[in-house]
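Q: Provided below for reference: sequence and predicted model.
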Amino acid sequence: MTKRNLVSLLLLLAVAMLFASTRPWLELQLIPSAAAHGDVTVTGTAGNKALMPVAIALLAIGAVLGIAGRALRVALGALTAVFGGWIAWSAFAGVLGGQDAEIDFAKASIAEATGILSSSPIEVVDLMQVTVWPTVTVVLGLLVLLVGIGVAVFGWKWAQGGKRYEAKGSPREKKAPRPDGSADRIADWDALSEGDDPSDELGPEDFGGGDDSAEAPGRS
């Protein structure tokens, strides 16, 4: 795959991860005696503080890939794959791994709602429902994993970032002489603006000098 496709896809997945991490992952209803407000919503970032920093790191990787060298691209691809695998695993194990995992994921939010930090918060939970967002996050993590593998495999063949903007030659090399041999004033100005001195290429004849062997006027 091309660099543009993989980088664009990675940036899109990172933005989607940022959005998904702020959505409700768990919806709880506590027993009436546990809290005045019995409904508790647990977002992805509330249950796993590392989700948003990882998504931001993926955005940074996507921005750097466009200008990175070959070895760095491979390293960033491997790191992206690791991040993707961690995202998928943490979303699955944290919420989709059963009731114990769900309670552990929501522990901080339950403690905030009840004001009591309990080792067994399941006692105050009357109803618990998992939303679609953990599953969406698992899919996003797997896609990030595939993109990271693609970057590590194909990134070695991408052209070096910034090569297209490099000059193909010095101003002297790019300046073509006129057929009649006269100086090209526009090219000279261009050379000066690029830091070159066109007078370096001029010979004595360009300054009115002639053959040294010619006899000077007035001599016998």
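A: Done, it's in. Numbers count the residues shown, from 1 in each chain.
Q: contacts, neighbours, all on C-alpha from now
A: OK.
Q: SS state for E27?
A: strand (DSSP: H, G, I helix; E, B strand; the rest coil).
Q: show me what contacts it?
A: By CA atoms under 8 Å, 6 or more residues apart in numbering, the contact list for E27 reads D39, V40, T41, V42, M128, Q129, V130, T131.
Q: comparison target, given below:
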Amino acid sequence: MTGARLRGLLLGITAVLAGLVLLAWSQPWFTLTLTPGSGEGAPLVVRGDVAAGALAPLALTTLALVAALAISGRVFRVILGVLEAFVGVSVVIVAAVALGDPAGASASAVTSATAVTGHDSVRALIESVDSSAWPVVAVVLGAILAVTGALCAVTGPRWPVSGRRYSRTRTAPVEGAEPDPIAEWDALSEGDDPTGTAR
């Protein structure tokens, strides 16, 4: 597979994973049955934005990494790939912690519904917990994201270099050639006088 195709594939996968993490964050994670007399009649549904609120900024960070990887140089691709892998591991940790302790992850929702505060008091109100598939989905997505980031770090040096618009080096114009408006604009934005008529 060519470097350009590999770059497109990995960046596309990363963007899709970021969107799926956001989707998981917005879905119901736990359904709590509270003890009778707690003030909450129907089962209490706790969504991912409460149980694992950190997933949203992690997903947005992943989207930002897609843009950065698309225009970065070879060395920075390795650094950004490692960072993406770290974000993926963070997604796994956040989701796994919520899955391992649904009562703790749902404490703020229970407090909002019953006005009961305190770690032990909130746990005492929870009679049973039903988990949806979304916490497990988030763990799997985080693992795939970590692997994708590692692949970006390993294969990044093989990707084609970014366009001239994002490069700090400019080739000297060929004598007698037509002026390049884009090159002249880049030179002007960096403080150079492309016309050679400095005041």
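A: Cool, the structure landed. These numbers were taken from a predicted model, which means no experiment stands behind them.
Q: if we take the contacts of E27 of the first structure, which one ends up nearest to M1 of the first structure?
A: Of all these, T131 has the smallest distance to M1 of the first structure: 33.9 Å, by CA to CA.
Q: from what I can see the closest one touches W25, true?
A: Yes: in this structure T131 of the first structure lies within contact range of W25 using CA atoms under 8 Å: 5.2 Å.
Q: who has more neighbours, the two?
A: Shown here are T131 of the first structure and W25; by other CA atoms under 10 Å, W25 has more neighbours (27 against 14).
Q: and that one, what pairs with it in the second structure?
A: In the second structure, the residue equivalent to W25 of the first structure is W29, according to TM-score structural alignment.
Q: can you give me the distance of that match to L99 of the second structure?
A: To L99 of the second structure, W29 of the second structure is 9 Å away according to CA to CA, to the nearest Å.
Q: any shared contact partners between these two?
A: S131, P135.
Q: how about G38 of the first structure, what does it touch?
A: L28, Q29, L30, I31, P32.
Q: from W86 of the first structure, how far out is the spatially most central residue of the first structure?
A: The centroid of the first structure falls nearest to G62 when counting by CA atoms, centre = their mean (1.8 Å). According to CA to CA, G62 of the first structure and W86 of the first structure sit 18 Å apart.
Q: what ranges does the first structure have for its strands?
A: Assigned by DSSP state E, the strands in the first structure fall at 24-30, 39-43, 125-130.
Q: quick one: closest of the ones you listed to L146 of the first structure.
A: Using CA to CA, those put strand 24-30 closest to L146 of the first structure, at 24.1 Å.
Q: compared with the second structure, how much does that closest one deviate?
A: With mean CA distance after the TM-score superposition for the first structure, strand 24-30 of the first structure departs from the second structure by a mean of 0.9 Å once superposed.
Q: so that strand versus strand 125-130, what angle?
A: On the basis of axes from the mean of the first three to the mean of the last three CA atoms, to 10 degrees, strand 24-30 of the first structure is oriented at 160 degrees to strand 125-130.
Q: by contact count, what packs against the top helix by length along the first structure?
A: For the first structure, the helix that runs over the most residues, judged by DSSP state H, is helix 70-95. Counting contacts by 3 or more CA pairs under 8 Å, 6 or more residues apart in numbering; DSSP states H and E, helix 70-95 of the first structure is packed against helix 51-65, helix 99-114, helix 133-154.
Q: of the ones you listed, which is nearest K168 of the first structure?
A: That would be helix 51-65 among those, by CA to CA, at 24.2 Å.
Q: quick one: that closest one aligns where in the second structure?
A: By TM-score structural alignment, helix 51-65 of the first structure lines up with residues 55-69 in the second structure.
Q: superposed on the first structure, where does the matching stretch end up, distance-wise?
A: Using mean CA distance after the TM-score superposition for the first structure, the mean distance for stretch 55-69 of the second structure is 0.6 Å.
Q: got the buried residues for that stretch?
A: For stretch 55-69 of the second structure, burial by neighbour count (16 or more other CA atoms under 10 Å) applies to L55, A56, L58, A59, L60, T62, L63, L65, V66, L69.
Q: distance to R7 of the second structure added to those residues, as a markdown table?
A: Supplementary listing: those in a markdown table, determined by distance: CA to CA, whole Å:
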| residue | distance to R7 of the second structure |
| --- | --- |
| L55 | 25 |
| A56 | 25 |
| L58 | 21 |
| A59 | 20 |
| L60 | 20 |
| T62 | 15 |
| L63 | 15 |
| L65 | 13 |
| V66 | 10 |
| L69 | 9 |
